[in-house]
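Participant: Fold the following, please.
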Amino acid sequence: MGKVKDEVSGQKPTKPVKGKPGGGSVGALAQFVANFFSTTLYKPMQGRHARLYTAIGLGMIAAGAVWQIYERSLDLEAAARFAIPGAVAGLLAWAIFRVVHYPQFAEFLIATEAEMNKVSWTSRDDLYRSTIVVLATVLLLALYLFVVDWFWLFLLRMLGVLQFSGGGGFGSTS
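Facilitator: Reported below is the predicted structural model:
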């Protein structure tokens, strides 16, 4: 066990409450706008995979949006048909780049990657064996339910409870 202190412990001093920098939602918006026009990278060597895959996912969404803009602008002249989607693509690419370097979001992605590195992933062989077990179980259960369903259909037809010839759709009386 441990030693027991004879002295009376005093209260611990409380930490001062930290307010949000910038003073609330207006400050947060100002911070976001300032970050949007900044060229600095926030902790560039941390959370690289999480940032990369997040940027790829957002880029795919942005590519779909740019494609829709291009499809809607086919009736415009050639310069505008390519300039408008190109400008939107450039703006969205910059926005995605800045979002993954926004300090609060980057900290979240860094923490996410750190937690994912702590996960013990199953091996390929274990995953293969588990998948085979699940698929075999599903197939056997489907076969069992088919046999039970067929048995009850046969029994109820023999007793005269179900009286259809089965020529039409399932459960039809034609």
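
Participant: rest of the way, CA atoms for contacts and neighbours
Facilitator: Noted.

Participant: Check the gap between residue 103 and residue 44 for me.
Facilitator: Computed as Cα to Cα, to the nearest Å, the residue 103 to residue 44 distance reads 11 Å.

Participant: Sorry, slip of the keys, the one I care about is residue 100.
Facilitator: To residue 44, residue 100 is 10 Å away according to Cα to Cα.

Participant: who has more neighbours, these two?
Facilitator: Taking residue 100 and residue 44 together and counting by other Cα atoms under 10 Å, residue 100 has the greater number of neighbours (24 against 11).

Participant: so that one makes contact with residue 51?
Facilitator: Yes: using Cα atoms under 8 Å, residue 100 and residue 51 qualify as a contacting pair, with a distance of 5.9 Å.

Participant: list the residues that contact both of those two?
Facilitator: Each of residue 106 lies in contact with both residue 100 and residue 51 under the rule Cα atoms under 8 Å, 6 or more residues apart in numbering.

Participant: and for comparison, fold this next one:
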Amino acid sequence: MSKDLTQSGTAGSPLMSELFHSAVYKPTQGRIVRQLTALAIFVIVALGCWRLYTFLPGMMNNAVVARSIAGVLLAAGLWFGFRLVNWPRFADFLIAVEAEMNKVTWPSKDELIRAAIVVIFTIFFLAITLFAFDVIWQFIFSSVGVTS
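Facilitator: Model (predicted):
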């Protein structure tokens, strides 16, 4: 047995070697979580490239070069995001996340409202209690002369 075997039994290849493949790893499993993760990566890369594109023309005189740099980084980032969600180690993790999320029992609307009300009242109660302790200790320390 190889040391690089993961728990699922697939060979754990390094991410750098996976960047040059185009196959989709286990395409029918964990699709929703993988698609949402890829979308999040794509949005982050696109916003970063947009920010870079708006920053570069101020630093260099050639707008075509600035567009080219941002475009190349955008294409590389999108490809990296696509390959990352198809990297066997990360894809197996995302597949397991979706499997666990399918096991979750979500609360009903009434149960959610009741729980939210309990949390909000608990936070207010704790805030008032901490404020009262602060005022009491401030009074005690100022009457003893520790603080002015």
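
Participant: TM-score of the superposed pair?
Facilitator: For these two chains in superposition, a TM-score of 0.72 is obtained (TM-score structural alignment, normalised by the length of structure 2); 138 aligned residues with a Cα RMSD of 3.1 Å.

Participant: who's in contact with the counterpart of residue 98 of structure 1 in structure 2?
Facilitator: Under the alignment (TM-score structural alignment), residue 98 of structure 1 pairs with residue 83 of structure 2. With contacts defined as Cα under 8 Å, 6+ apart, residue 83 of structure 2 is in contact with 18-19, 21-22.

Participant: Work out for me the element residue 83 of structure 2 sits within.
Facilitator: Per DSSP states H and E, residue 83 of structure 2 falls inside helix 63-84.

Participant: how big's the offset between that helix and structure 1?
Facilitator: Relative to the matching residues in structure 1, helix 63-84 of structure 2 has an average distance of 0.9 Å after the fit, by mean Cα distance after the TM-score superposition for structure 1.

Participant: list the buried ones in that helix?
Facilitator: Residues of helix 63-84 of structure 2 classed as buried: 66-67, 70-71, 73-74, 77-78, 80-84 (neighbour count, 16 or more other Cα atoms under 10 Å).

Participant: mind putting these in CSV, distance to residue 108 of structure 2 included?
Facilitator: Shown next, in CSV, are those (distance: Cα to Cα, whole Å):
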residue, distance to residue 108 of structure 2
66, 51
67, 50
70, 46
71, 46
73, 45
74, 42
77, 40
78, 38
80, 39
81, 35
82, 35
83, 37
84, 35
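
Participant: ranges for the helices of structure 2?
Facilitator: 15-18, 31-59, 63-84, 88-103, 109-144 (DSSP state H).

Participant: Make a markdown table out of these and add distance to residue 1 of structure 2.
Facilitator: Compiled in a markdown table, these are given as follows (distance: least, Cα to Cα, whole Å):
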| stretch | distance to residue 1 of structure 2 |
| --- | --- |
| helix 15-18 | 21 |
| helix 31-59 | 29 |
| helix 63-84 | 26 |
| helix 88-103 | 18 |
| helix 109-144 | 49 |
